[in-house]
Each structure stands twice: as C-alpha cells, then as structure tokens.
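Participant: Here you go, sequence then predicted model.
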Amino acid sequence: MKEIAAEGAHAPAFNMRIMGLNFHRVIFPASFFIVLALVLAALYEPVAFGQALEAIKGWILKNCDWFIMIMGNLAVLFCAGIALSPYGRIRLGGENAKPEFSTLSWFSMMFAAGMGVGLLYWGVAEPVAQYTEWWKTPLNVVKNTPEAAHAAMGATIFHWGLHPWAIYLTSALVIGYFAFNKGMPFSLSSGLKPLIGDAYKGLPGQIVDVFTVVLTVFGLATSLGLGAMQATAGITHVLGIANSFSFQLLFIFTVTGLAALSLWRGMHAGVKLLSNVNMLLALALFVLVAIAVGVGTFLSSVLTAAVDYVEYFGPLANWINRPDPDWFQGWTVFYWAWWCTWGPIVGVFVARVSRGRTLRQLVCVAMVFPTIATVFWFAAFGLGAINQVAAGEGALAAGLADINMALFQFLEVLPMSTITSMLVVVLLVIFMVTSMDSGALVVDNLAAGGEPDTHAGQRILWLFMVALVTVTLFVIGGDTALKGIQAGAVAMGLPFMAIMLLMMVGFIKSLVTERPS
C-alpha cells in the first residue's frame, strides 16, 4: 500500500500561533472555558455539585448498563475482527513505514500509559474485595469460599484484561489509520469523516474534539488527585512520616515537575526512557513477589487465574437477567465507563507511537499481550492475597480497612517486605509521571486541532493546567470535589461510547470501500 498524501486536514487556517505555541481557534478556547466553568461549579458548592454528578452517574450506570456492556463486548469483537481479517495486514504509515520504537519500548510505553499504576493499586485490593464481599460479590457467590476465590479472580482479570484494552484500541486503530494513512489530524473527529464527510472539520467534529479534551483533562485531574492520596498513604507507611495534606500537594507538584522534565526531554529521551525503567522495575517487583509466595504456588496460581478468566468470561460479559445487578453496575459497568475516560488518552497516545506497525501487530501487542501480563500479575498479587486472607495471615485477614494500604499489607507478610514496599513507592511515582506525560501529549494534540508536532513548552503548559485543576479542587473542595469530578468523567463515558460506535462504523466503511479484500 502506498502511503496516502495528507489531505491538509490539519487545517492551519483554524489554528492560531502565540509566542510559538499552536492552538486551534475553536477547540482550545472552548475546552478551556468549559473546564474553567466546571471547576468553578465544583468549588462553589462542592457537596451539591458532587451529589448532582453522582446522581447522573448512578442513573447512567443503572439505566444504560445494557448499552455500556454491549459496547465493551463489541470493542473486543471489533479489534479481534480487524486483526483476524485481511485488513490486519495494513501498516500504519504505508507499506514502507518503519517502526519508530523497538517492540519492547513500544509495549512499555503503551502499558505504562494504559494501566500500570492501576495494577499496582488494585492488584491486591480488588481480588480481596471480590472474595470477602467488601461490596457484594460477583454473581452472588458466597463470600470467603473456594468458589468466591475463583469468581474473584475471574472478575478481576475480566475487568483488567481484553475489554479495557479493546476500548483503548478502538480509538487507536481508527485514529492511527486516518492520521498515518490518510493524512488527517490525530483526533477523534477524523474517524467521523466516512460518515459525515468534510463536516468533520467543522462544528460537528469540533464538538467531538472539545468534548474529548474536557473528558481527558478531568480524567487526568481526578487520577492525579486520587492517585496522590493513594500513593502518599503508601509512602508514609513505608517511610513512617505523616500523611498530611501538605505532603499530598508536594507529591502532586513533584509528579508534575518530573513529568514536565520528561516532556521537555522528548519522546525518546523522556517518555520512552521512563517507560522502559518502569517495566524493568515492575518486572523486578513481580519476580520478587513470585519468589516470595513460592515458585510452585505461583505457577499453579497462573493456571488457576487463566482458567478462572475463561470460565467466568461469558457470565460476566452477559448483561441480561444478572443475578447480581448491584455488583454488576457498581463494578463492571463503572469500569467500562471509567476506561472510556482514558480512552482518548491511551488511544491517541498508542496511535502516536505505533507508526510502522500493522493493525494486527497493534491488536496483539496492545490487547493480547497486556491481558497475558495481567493474568500473571493477578496470579502473583491477587491470588497470593486471597491465600493470605483464607489462611488468616496479616492485616488483610481482617478485611479491607484501607484500600490504599492493601498492597503494602500484603507485602508485609512476605519476605523482603521493605525492599518490595520501597519498590512499589518508586513505581507509583514513575507510573504516574508516564501517565501524566501521555495525557499531556494527547490533550495538546487535541487542543491544537490534531497537530502532532507542537512545541514541548505547549505540552508542559497543558500538564501544569491539569495540575492546577487538580490542586484547586484539592485545596478548596478536597476529596468531595475530586470525586464529584470523577463521577462527571465517568458519566461522560456514555457519550464517548456513542462516539466509539460511530468510529467503528466509519472505519469499517472506509476499509471496505477503499481497500476491498
């Protein structure tokens, strides 16, 4: 396939340059003022604002669960179908395009951006929660039983396996194809062209991109704020210092500063380097824990976890006549909506770093391989923690008193707990830095009308804007305002899934029309 010439869709006429910075005339100011308005609303009456957004989120999770579940399942089928079809041979950038990054670095960057910090935080907490009925159990199994252990592992891997990466990849496949092979902007609106024609450059496309910027900013802000509370709880536990409000703010500024330094150094010397370091440290932690729980026990746990995932995949993917509607809506439907808040971030970032790869390679490395890694991770941490609870060992045996501490309480029972706990602290910091890096890159791309090559200072500007939103909510509204914004971001997952559906249809139409098999 010959590389298709750009259509000029980056639309420089719609962009404005200020002191070397490049902004879209509509997307940037509209996004900025919407973010500002929502922050002011959250600060003016944080309790009422949070309650209103929680009510909206609750209504969506309860009444639109069928659509959210269908879209999650459809994303898996869509990505698998593209990979297995003849279209899987399409190479992003054209048949002669060469990959910019090695396969290991490519995988590391995608994994770090997608869910690295989440696996650290929930690697122990979620399996224990599902096992002990911290908030009901999957499929209403009886808690603290062998059946509950299998259901807990099946449900946890289901939440972190194929489905979230398929949601990410739906955006990545579409955006990567239209950007690298059609010369269109790195934005979700590009995926609408097969359906609405050149109107994707106008108001309809701009609405989609403004929505995406707002969703991404608040997804990043809530993740940074709540992540700061989670990370500092672990740091204070390990180092024995007070977990004060000032310390949490210091953590936010530290992560932001490190992320700014990484962005300034560029993709290769910054983001790629940190992602590679992340993967090496995560691998070291994984190996230490696998050895600590016992190699034989761990290998048996891997097989158990894989079988549980396969066995429970069908029942958990079903949304009709569920025996556990409260658990189903509170966990799975919430997760699918939350992954959508990161869909633009990870989707655009994955597309950015995937030039030279085929669509089939993209699905394998960004959906199948992370799922395999997730099985191994939860086998070591999740099933290891469930075994501790079942045996009555350690603080986890008394229940999840503090989710922020679950991982550290699990490690305390194992050998080398000081080393592994310190390693977790370092990983938390670096994973958050890489997530903020990828998020700032994406917000900058979108606010510049899909222009991928912008000044590093412009990306850092967005990074500090996200940090400013986080700190403002943190200082004035506290946890209430942050969780209110999180509820709003989750509620925005519903329209994002509608956009996903349109992108899928447009992408298939484009492939069938222009690239007959």
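Facilitator: Happy to help now that I have it. Residues are numbered from 1 along each chain as shown.
Participant: From now on I want contacts and neighbour counts done on CA atoms only, so please keep to that.
Facilitator: Fine.
Participant: What segments of the stretch 101-250 of the chain are helices?
Facilitator: Here the stretch 101-250 of the chain has its helices, by DSSP state H, counting those that start in this stretch, at 103-114, 116-132, 146-160, 162-182, 193-196, 203-239, 245-266.
Participant: ok, now the stretch 301-450 of the chain?
Facilitator: Under DSSP H, counting those that start in this stretch, the stretch 301-450 of the chain gives helices at 325-327, 334-341, 343-352, 359-363, 369-380, 382-391, 406-413, 417-447.
Participant: that older thread, rebuild the helices of the stretch 101-250 of the chain as JSON lines, extending it with mean neighbour count and distance to residue 419.
Facilitator: JSON lines is the format used below for the helices of the stretch 101-250 of the chain (neighbours: other C-alpha atoms under 10 Å; distance: least, C-alpha to C-alpha, whole Å):
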{"stretch": "helix 103-114", "mean neighbour count": "23", "distance to residue 419": "22"}
{"stretch": "helix 116-132", "mean neighbour count": "24", "distance to residue 419": "15"}
{"stretch": "helix 146-160", "mean neighbour count": "25", "distance to residue 419": "26"}
{"stretch": "helix 162-182", "mean neighbour count": "27", "distance to residue 419": "31"}
{"stretch": "helix 193-196", "mean neighbour count": "17", "distance to residue 419": "52"}
{"stretch": "helix 203-239", "mean neighbour count": "22", "distance to residue 419": "10"}
{"stretch": "helix 245-266", "mean neighbour count": "19", "distance to residue 419": "21"}
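Participant: Select, out of these, the one closest to residue 342.
Facilitator: Residue 342 lies closest, by C-alpha to C-alpha, to one member of the helices of the stretch 101-250 of the chain: helix 203-239, at 6.6 Å.
Participant: got another, please set it beside the one above:
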Amino acid sequence: MNDDHTKELEEKLYSRNFKGFGFDMNPVVSIVAGLFILLFSGYALINLDRASVMFEGIKNLILSRFDWIFVLSSNVFIVVCLLFAFSKLGNVRIGGYHSKPEFSNFAWYSMLISAGMGIGLMFWSVGEPLQHSNILPPIFENSNQAYSAMATTFFHWGMHPWGIYALISLALAYFAYNKNMPLSLRSVFYPIFKDKVFGVLGDIIDILAILSCLFGLATSLGLGVQQINSGLNYLFGIPFSVNIQVVLIAIITLMATASVVSGLDKGVKILSELNIRIAAVFMLAVLLIGPTGYILRLFSNSLGIYINDFIKTSFFISEKNSAWQGQWSIFYLAWWISWSPFVGMFIAKISKGRTIREFVLAVLIVPSLLSFLWVSVFGGTAIYLNNLADGSLFQVVQDQLPVALFEMINLLKMPVFQGSLRVLLSIVGTILVISFFVTSSDSGSLVVDNISSGGKPNSPIPQRVFWAFMEGFVAAVLLLIGGEKALNALQTAVITTGLPFAIILLVMSVLLIMSLQEAYKKQKAIRDVQRHKRIYEKYIRGKTK
C-alpha cells in the first residue's frame, strides 16, 4: 500500500469523526462503546444477583472448556516473538531505517513496567507466593514448598504475559510507523480485509478494544482502591468503606486527568520514572531490613526451577486439578490477553525507533526479571515472616488480601526506630500504590482516547478528560451501588474478552510475519545501497591520494 493511498484512507476515516465541543472522535465507535458500558453496568446493578450467577457461569465455562486455547496460544506468541528476535527480521527498525528512539532506555522501561504490571505486582506480590506456599500448585513441583511457590509466581508474571504484550504492541507499532497507518487495532488487519478496515468492520474491532480497555481499567481501579483504603486505614485509622473508596477513585481520576492533559512526554513519562525510582527504594529497603540471605537464595533457586521446568509447565493442561489451573494460570492468561489492546497500544506509542530484536528482547526479558526480583523480595519476606508468626500472615491474605502488604511491614523486625520505620514504609507503600494507579489510569485513558479518535496521535484535551472521567465514573458507580460483587461481575466481563482476543492475536501473528518479511527486504535494500556508497567513497578517496 503506497503512502498516497494510506493518506487518502486516513482522511476518509478522520472525515467521519465528530468535531465539536472540544471533541474529535469517531461517533460510531465512541457512542456504541459508551452505550454498551452503560447498558452492561445498568443490567449488572439492577439484577446484581442474577447477573453475578450468569457471569460466573460464563467465566467458568471459558476457563474450563477453552483452557487449551489460552495455554497453546500463549506459547505460540512467545515462539513468534523469539523468531522475530533471532532471525533476520530482528534487524527491521520500527518506523523505518532512519528512525530513532523518542525516549531514553530508562524512561522507556519505566513506562513499560508502570503501564503493564506495576499495580498488579503491588497488589499480588505478597499474597500470591504466600498462597502457593500453603496450597501447593501442581506445577514446578519441588521438595521445598517456597521454591515451588515462587517459581509458580514467576510463571504467572514472567515471559507469558510479556510475550502477549510484545506481540500485539509490535504489530500495532509496525503498521502505524512502518506502513503509515492509524495507530489502531483495525490497521493490523489491513492485509486481510484491505480498505474495509477503515469502515464498519474496523469500527467493530475498535469497539471491542475500547470495551476491553475500559472494563479492565475500571475493574482494576475499583479493586485497587481497596488496597489504598487498607493502607490509609492502617496508617491513619480511616474507615475501610465503599464511600471512602469512591472518594479515592475521584481523587485518583483527577490526578490521572492532570497527567493525561499534560500528555505522554510530560505527565505519563515523569510519573512513570518517579514510580520506578520510588519502587526501587522501597524494594531495596525491604530487602535490607528483611531476611536478605533468605530472599536472595529464594530468588536464585526459584529462577533455576522456573528456567529448568519452563517448557514442561508452559504446555501443562491439567486434568485432575483443572480447578486450580482455571483459578490461577488460565485466569491470568485470559486477563493478560484481554488487557493486551490497552498495554499493547501504549507500548507501541512509546517504541518508535527501536529495532525488532531490541524491542522483543527488552520487552520479554527486562520486565520479567524485574518482576521476579520484586515478588522474591516481598513474597519471600512474607513467606519467611509467616513461618515465624505461625501462619498469621497467610490468614490475613485469606481474609483480607488488600491489607497483606501492610501487615507484612508490621511484622518486620527492625533493630532501631521500629515504629517510625514501619510507618515510613507503609506511607511509601501507599504512595506507590496510588502512583501506579494514576499511571495505569492516565496511560489507559490516552489509549482509549487514541482508539476513539480513529488512531489520531494528538486529540483535543477535552476528549482526553472525557475518557479519564468515564473510567473513574464506571468504577465509582459499580462500587457505590453494587460493591465488590458488581466489580466481580465486571471482572468476568474482562476475562470473557480474552477468548476472542486470543484468536485475534493468533491471526495477528501470521499477518505480522508476512508483513515483516516485506519490510526486511526494503530496509536491507537501503542498507545495501548505503554500504555500496561507503565502499565507493572509500575507493574515490584512495584514488585521490
């Protein structure tokens, strides 16, 4: 597809946008997505008990009957990404041969982790390893329960989620920056549907992406404020209640809105870098104050078990213990896949100028290793302290998961200034949870805004504010009227989107392989011309001498 034709199709797509009152958005995509969200929320709230039963049935059906799709497809995504990295296709540069990265490596990694994993690691890093160490999983079986538990946690937060993110973000970035198409999920399917992706068919694809993003963000925001509320309750005695959590959602939404208005280069980038710095200090403090030797041994031995059993566990589909796998591994895979349009779009926006080899290896390896280290520090400390406290911390995880991080801090034994250090660590932990939520919210709002405008890189500020408020509004209304039960129903909706997106990603893998081969030939031709030019210039200089 030539540039003139691309420009013509883009102009045709953008001509359908509604422009007025500070908006520049595709009316079909925006209105249909908005109405569906309102109708879904209304049904869940009016018939909450009935809706909960129905949604739970749908979730159980997907997780039990289609577990093999999630397991096999997630492995395909990793293999395809590694194929790109270690083949000649790895030399292709996102954005063209002369393109340069827009962000430093530190800023790039900071935004990757903040958008993709940050808040999840804050929430689960204490609870999940502790859960697996007490209720043994059927994978990574080892005589040492703690090693098995940590290797299982590595599996859920390592290569598999980042392989999903790497694939979709690479596809989006390639079609946007190398094929000069809108940065939108519809563009990836141009090789199959051609110009139809700029019409109704493309609208349907973008509507699915917006629903996935908004449902996922609203659910995480609603569940995450419970952890913030727990921290404030522990520190200042603020009641743990739905009303407090709605107020927290309003505050976080306002903070995210301010970041969204500032844009990607300022608000999101600065907040993401700040997150990583605070997180590094927080992790280092717990590592040094906690059982340092135990944590490092746990990290090293668990990493060895994870690597040794990686292939066997990756293809494991349980028959006898399908309930565990459905509750944990399949649930996670469905969650990551349903989140992939949001995270993938955001990673694509910040990755122009990277070679595919650099991109794939960085996205697969660096965040995975940092995640492993993080859960080793916090999960390892939790397991160690739980053994000393006769299982009391595990009981907290069972009864009230959001407060687990703060209860772990309370159990830490500190030689001096015990009370002050515990309060300080709890304050830092609460700030970090809030900060990660703000970056997830603002980056998500930017992505939804981008999709609703048809892939325009810069949309009006009022439109960014609208989507940021929409996300907070859905989470607040569900919490206020339906409480945690309504959020569980919304969470089921997110998981349900994982099944069709798994199939979409498989198709996307094939399309990307075909398209990258074409890009490799073009960029190789440019490299050959430049190499011949250098040889010729060297020859001329030699003749002149």
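Facilitator: Ah, there it is. Just so we're clear, the structure is a prediction, and the values are computed from it rather than from any experiment.
Participant: Using a markdown table, lay out the helices of the stretch 101-250 of the first structure together with distance to residue 331 of the first structure.
Facilitator: Below are the helices of the stretch 101-250 of the first structure laid out as a markdown table (distance: least, C-alpha to C-alpha, whole Å):
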| stretch | distance to residue 331 of the first structure |
| --- | --- |
| helix 103-114 | 19 |
| helix 116-132 | 10 |
| helix 146-160 | 8 |
| helix 162-182 | 13 |
| helix 193-196 | 34 |
| helix 203-239 | 18 |
| helix 245-266 | 27 |
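Participant: Which one of those lies nearest to residue 320 of the first structure?
Facilitator: helix 146-160 (16.9 Å).
Participant: circling back to that earlier point, which one of the helices of the stretch 301-450 of the first structure lies closest to residue 69 of the first structure?
Facilitator: Smallest distance to residue 69 of the first structure across those (C-alpha to C-alpha): 7.5 Å, for helix 334-341.
Participant: The closest one vs the second structure, average offset?
Facilitator: Taking mean C-alpha distance after the TM-score superposition for the first structure, the mean distance separating helix 334-341 of the first structure from the aligned residues in the second structure is 1.0 Å.
Participant: start and end residues in the second structure for that helix, please.
Facilitator: The aligned range for helix 334-341 of the first structure in the second structure is 331-338, by TM-score structural alignment.
Participant: What of stretch 97-117 of the first structure?
Facilitator: Aligning stretch 97-117 of the first structure against the second structure (TM-score structural alignment) gives residues 99-119.
Participant: Same question for stretch 12-20 of the first structure.
Facilitator: Counting by TM-score structural alignment, stretch 12-20 of the first structure sits on residues 14-22 of the second structure.
Participant: what residues does the matching stretch touch?
Facilitator: 24, 25, 26, 27, 453, 454, 460, 461, 462, 463 (C-alpha atoms under 8 Å, 6 or more residues apart in numbering).
Participant: JSON lines for these, including secondary structure?
Facilitator: JSON lines is the format used below for the contacts of stretch 14-22 of the second structure (DSSP: H, G, I helix; E, B strand; the rest coil):
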{"residue": "24", "secondary structure": "strand"}
{"residue": "25", "secondary structure": "strand"}
{"residue": "26", "secondary structure": "coil"}
{"residue": "27", "secondary structure": "helix"}
{"residue": "453", "secondary structure": "coil"}
{"residue": "454", "secondary structure": "coil"}
{"residue": "460", "secondary structure": "coil"}
{"residue": "461", "secondary structure": "helix"}
{"residue": "462", "secondary structure": "helix"}
{"residue": "463", "secondary structure": "helix"}
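Participant: Which single one of these is nearest to residue 95 of the second structure?
Facilitator: Nearest to residue 95 of the second structure, judged by C-alpha to C-alpha, of these is residue 454 at 19.4 Å.
Participant: Please pull up the equivalent of the closest one in the first structure.
Facilitator: Checking with TM-score structural alignment, residue 454 of the second structure has residue 449 as its match.
Participant: do residue 258 of the second structure as well
Facilitator: Checking TM-score structural alignment: residue 258 of the second structure goes with residue 261.
Participant: same check, this time on residue 285 of the second structure
Facilitator: Taking TM-score structural alignment, the alignment pairs residue 285 of the second structure with residue 288 from the first structure.
Participant: For that match, identify the helix or strand it belongs to.
Facilitator: Using DSSP states H and E, residue 288 of the first structure maps to helix 273-293.
Participant: what's the angle from that helix to helix 116-132?
Facilitator: Between helix 273-293 of the first structure and helix 116-132, the angle comes out at 30 degrees (axes from the mean of the first three to the mean of the last three C-alpha atoms, to 10 degrees).
Participant: Helix 273-293 of the first structure against the second structure, how far on average?
Facilitator: Helix 273-293 of the first structure sits 0.6 Å off on average (mean C-alpha distance after the TM-score superposition for the first structure).
Participant: What residues of that helix count as buried?
Facilitator: For helix 273-293 of the first structure, burial by neighbour count (16 or more other C-alpha atoms under 10 Å) applies to 273-279, 281-282, 285-286, 288-293.
Participant: go on, stretch 454-471 of the first structure?
Facilitator: 454, 456, 458-460, 462-471.
Participant: In helices, which of those appear?
Facilitator: Taking DSSP state H as the definition of helices, these contribute 456, 458-460, 462-471.
Participant: from those, which is closest to residue 146 of the first structure?
Facilitator: Closest approach to residue 146 of the first structure among those (C-alpha to C-alpha): residue 470, at 41.8 Å.
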